[in-house]
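Student: predicted model, plus sequence, below.
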Amino acid sequence: MVKSKLKVPALLLSIAFMSMLLAACGSGNHSNTAAGNDASPPPASTAPAASPAQTKMTDGLGHEVEVPADPQRIIASYLEDYLVSLGVKPVAQWSVANGTQEYLQDSLKDLPTIPYDLPLEAVTSFDPDLLIIGSNSAVEGGKYDQYAKIAPTFVLGDEVNNDWRKALLKIGEVLHKSDEAQKVLDDYEKKAADAKAKLEAAIPGKSVAAVWLVQGKFYVVSDKLSSGAVLYKDLGLKAPEVVKEISASGAGNWNAISLEKLADLDADYLILVNSDKDSGSAALNDALWKSVPAVKNGNVYEYPKSSSWLYYGPVASSQMVDNLLKDIVK
């Protein structure tokens, strides 16, 4: 019997790890001058020196980028999780045809959207002063030069983009919020360590898996990526052998798994991300699904695609920890 935790909103059809851009413009130097004909020199100024209007930084692809000191119109598509954690609101948010990252909408509600692939015309229309882009592929084919003509563009690069901790600290550096980023990370590590101890006490030696149902097909999370990294690395939960096996041969955050293989899934608890709720979730009526041990034992916890389980970042990871404590520790 499935325990439903959240109401399912509109289905998002694609999860994209897309480009984010950093732009900055403007520069200026300020100096204090004094002149006079008095015999005695003027009193020394006690006013602090003005901060530079921009900072030169080298991005993940080797570009030297002049980052504004206080950017006000940031586009960081698919990196909004990091901005939200730092208390920064972008000028537009990532979107696909059927929606946005709904788990962030407490902070981004009513914010204008921009297509996930960042068309040049759409980017230009928001008049950004900073673009932050995540992956190398998002600026291939001359796109970097085109974006850089619109606004200063900072690319994290794949090595940083694929590790949310590194991405958080780098974005904090770019936005001149390094201290805030470190605090967000420290708070998460403490929260995860506390949750790990509670889970070890509540379900010692038990295993957990996350499964995604979308368009009638099942996928299982990697044991090292996305929410799998939260389950097995951050919280130290036991990964089922089937998850290890599929992860070893798969390359994605989520890898396809047949119903026949699901029936062998040796997980004591299942997190089910159900993207088929609105269309009836017919696959959940299949006898093979009902034969999965965790399903038979009633240890399935269901979440909609609008939840954080398909994403990554400090906000998403923190929400997943909260979900597990509520589901399993209670």
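Tutor: Right, received. Where do you want to start?

Student: switch to C-alpha atoms for all contacts and neighbour counts from now on
Tutor: Will do.

Student: for the stretch 51-200 of the chain, which segments count as helices?
Tutor: Shown for the stretch 51-200 of the chain, the helices assigned by DSSP state H, counting those that start in this stretch span residues 80-85, 105-108, 120-125, 143-150, 158-161, 164-174, 178-202.

Student: nearest to Met57, out of those helices?
Tutor: The closest of these to Met57 is helix 164-174. By Cα to Cα, the value is 7.9 Å.

Student: sort out which residues of stretch 54-65 are buried, please.
Tutor: Within stretch 54-65, the residues scored as buried using 16 or more other Cα atoms under 10 Å are 54-55, 59-60, 65.

Student: spatially, which two of those residues are the most separated?
Tutor: Gln54 and Gly60 (18.5 Å).

Student: what is the neighbour count of Glu140?
Tutor: 10 (other Cα atoms under 10 Å).

Student: measure Leu259 to Gly252 for me?
Tutor: Leu259 sits 19 Å away from Gly252, taking Cα to Cα, to the nearest Å as the criterion.

Student: and those two? which has more neighbours close in?
Tutor: Neighbour tally, Leu259 and Gly252, criterion other Cα under 10 Å: the higher count belongs to Leu259, 19 against 13.

Student: quick one: the more buried one and Leu288 touch, right?
Tutor: Yes: using Cα atoms under 8 Å, Leu259 makes contact with Leu288 at a distance of 6.1 Å.

Student: which residues touch the nearest residue to Trp164 once chain neighbours are set aside?
Tutor: Spatial nearest neighbour of Trp164, chain neighbours left out: Gly313 (5.2 Å); criterion: Cα to Cα, 6 or more residues apart in numbering. The neighbours of Gly313, taking Cα atoms under 8 Å, 6 or more residues apart in numbering as the test, are 81-82, 164-165, 168.

Student: out of those, grab the one that's most surrounded.
Tutor: So for the contacts of Gly313 (other Cα under 10 Å), the most neighbours sit at Leu168, 27 neighbours.

Student: so it sits against Ala181, correct?
Tutor: Yes: counting by Cα under 8 Å, Ala181 is a contact partner of Leu168 at 6.3 Å.

Student: any idea how far Glu260 is from Val221?
Tutor: According to Cα to Cα, Glu260 stands 17 Å off from Val221.

Student: of these two, who's got more company?
Tutor: Neighbours were tallied for Glu260 and for Val221 using other Cα under 10 Å; the higher tally belongs to Val221 (28 against 12).

Student: ok, the more buried one touching Ile257?
Tutor: No: taking Cα under 8 Å as the definition, Val221 is not a contact partner of Ile257, at 9.9 Å.

Student: let's bring in a second model and compare:
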Amino acid sequence: MKKNVKFRRLFSTIVLGLLVLIISACGNNDSSPDPEPQGENENTEVTLDSAMGEVTIPANAERIMAPYHEDALLALGVTPVAKWAIGQSVQDYLEEDLKDVPTIEWNLPLEQVLSHEPDLIILQNNMDSYEGTFDDYNKIAPTYAMKEETVADWRNQIETFGIILGKEDEAQKLLSDYEEKVEAARGQLAEALGDETAAVIWAAGNQFFLFEQNRHSAEVLYSELGVKQPKLIEELGEADAASWNPISVEKLSELDADHVFLLALEGEQGIQTLEDSSVWQSTPAAKNGNVHIFNDPSNWTNKGLIASQKTIDDVLSAVGE
């Protein structure tokens, strides 16, 4: 009898010990995730080097202002709190997404900035064009001044904005998709144009601006899509970003391009001037009916992901089908 009691006690002790071990093991190896604290999946603030030194970007900024660089914001799925404008002039190619967004004047008057109550401001590295100083804007909201290379290179801008907005994966996907678009378009145009050349002319009022090989969308046309340059474009060399001089109709007579992309608002005087000019009508593109008119010059006169995508679509619609 005593042996049975001792055995039962020993057995109970062993079972109890095993239960403790099992419970402990289950507690340590539970594969089900713990409930996430509120906000764990939200962005966290990040400190970045900028043109004005290190800047801490707030987490989950919602009211973002990046005047003239709304292209990058929209590409990443972010609608700005205000859009860049000069008077009534805006970046028309973005208006489908920004038509209901209020404007802010190009020189960023401090009172206007304040009225939009931003919680993040993104500016260019050159502050001279703004009414306020960096410190003025930084007092209104955390302000990031892009480095020169970020302002100049829209791909760099997409990557930088991706970091700022906590959308790095989306930024890389955008860039990858764009390269695929370029590659496909390049193949289509090689087949459609072969060795034929093309040029871009912007008619503003009654003045004409011939795009050098790296001027705005011409860089997409020549460097990315591989379209051949006519001799006159080669002679112009690279553009001086600080200056842009009109070209005379007489000089345009030297333009031996097989195709011309003519950028002009509907009813622009320059279109009629060219149609009435025997000099212009004698150029290869005009004689062969290969002057392709686009009434929205805005994406052609900007650099950005969306601008470049729209330019590619324009070129394909004109000569790539």
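Tutor: Arrived safely. All of these numbers come straight from a predicted model, not from anything done at the bench.

Student: re the thing from before, with distance to Ser307 of structure 1 added, can I get the buried residues of stretch 54-65 of structure 1 in CSV?
Tutor: Shown next, in CSV, are the buried residues of stretch 54-65 of structure 1 (distance: Cα to Cα, whole Å):
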residue, distance to Ser307 of structure 1
Gln54, 37
Thr55, 37
Asp59, 31
Gly60, 30
Val65, 35
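
Student: out of those, which sit inside strands?
Tutor: 54-55, 65 (DSSP state E).

Student: and which of these is nearest Val155 of structure 1?
Tutor: For these, the nearest to Val155 of structure 1 is Val65 (9.5 Å; Cα to Cα).

Student: how about the closest one, what's its match in structure 2?
Tutor: Matched by TM-score structural alignment, Val65 of structure 1 corresponds to Val55 in structure 2.

Student: surely its match is in contact with Ala141?
Tutor: No: using Cα under 8 Å, Val55 of structure 2 is not in contact with Ala141, being 11.5 Å away.

Student: shared neighbours, these two?
Tutor: Joint contacts of Val55 of structure 2 and Ala141 (Cα under 8 Å, 6+ apart) do not exist.

Student: break down the stretch 201-330 of structure 1 into its strands, ranges please.
Tutor: Taking DSSP state E, counting those that start in this stretch, the strands of the stretch 201-330 of structure 1 run over residues 208-214, 217-221, 254-257, 269-274, 300-304.

Student: follow-up on the earlier one: reformat the contacts of Gly313 of structure 1 as CSV; add distance to Asp278 of structure 1.
Tutor: What follows is those, written out as CSV (distance: Cα to Cα, whole Å):
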residue, distance to Asp278 of structure 1
Asp81, 26
Tyr82, 30
Trp164, 31
Arg165, 34
Leu168, 34
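
Student: how about the residues you listed, which pair is most distant?
Tutor: Every pair of the contacts of Gly313 of structure 1 checked by Cα to Cα; the farthest is Asp81 and Arg165, at 11.8 Å.

Student: so what sits against both of these two?
Tutor: With Cα under 8 Å, 6+ apart as the test, Asp81 of structure 1 and Arg165 both reach 313-314.

Student: where in structure 1 does stretch 302-312 of structure 2 align, residue-wise?
Tutor: Aligned by TM-score structural alignment, stretch 302-312 of structure 2 falls on residues 311-321 of structure 1.

Student: pull up the aligned stretch in structure 1 for stretch 77-94 of structure 2.
Tutor: The aligned range for stretch 77-94 of structure 2 in structure 1 is 87-104, by TM-score structural alignment.

Student: contacting residues around that stretch?
Tutor: Applying Cα under 8 Å, 6+ apart, the contact partners of stretch 87-104 of structure 1 are 10-14, 72-78, 80-81, 83-84, 107-108, 111-116, 126, 128, 306-308, 316.

Student: ok, 6 Å please
Tutor: The contact list for stretch 87-104 of structure 1, computed with Cα atoms under 6 Å, 6 or more residues apart in numbering, reads 12, 73-75, 77-78, 112-116, 306-308.

Student: filter those down to the buried ones.
Tutor: Buried residues within the contacts of stretch 87-104 of structure 1, counting neighbours by 16+ other Cα under 10 Å: 12, 73-75, 77-78, 113-116, 306-308.

Student: kindly indicate which of these lies nearest Ile133 of structure 1.
Tutor: Among those, Ser77 lies closest to Ile133 of structure 1 (Cα to Cα), at 7.0 Å.

Student: in structure 2, what residue corresponds to the closest one?
Tutor: For Ser77 of structure 1, the aligned position in structure 2 is Pro67, judged by TM-score structural alignment.

Student: what would the ones in strands among the buried residues of stretch 54-65 of structure 1 look like in TSV with distance to Ile246 of structure 1?
Tutor: Formatted as TSV, those follow (distance: Cα to Cα, whole Å):
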residue	distance to Ile246 of structure 1
Gln54	47
Thr55	45
Val65	41
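
Student: and the gap between Ala248 of structure 1 and Ile271 of structure 1?
Tutor: Separation of Ala248 of structure 1 from Ile271 of structure 1 (Cα to Cα) stands at 21 Å.

Student: and these two? Which one has more around it.
Tutor: Ile271 (23 against 12).

Student: quick check: that one touching Val208?
Tutor: No: using Cα atoms under 6 Å, Ile271 of structure 1 is not in contact with Val208, being 7.6 Å away.

Student: not counting its neighbours along the chain, what's nearest the residue positioned nearest the centre of structure 2?
Tutor: Central residue of structure 2 (Cα atoms, centre = their mean): Ala72, 3.2 Å from the mean position. Once flanking residues are discounted, Ala72 of structure 2 sits nearest to Ile158: 5.8 Å by Cα to Cα, 6+ apart.

Student: counterpart of that neighbour in structure 1?
Tutor: By TM-score structural alignment, Ile158 of structure 2 lines up with Leu168.

Student: so that match versus Leu108 of structure 1, what's the distance?
Tutor: Distance, Leu168 of structure 1 to Leu108 of structure 1, by Cα to Cα: 18 Å.
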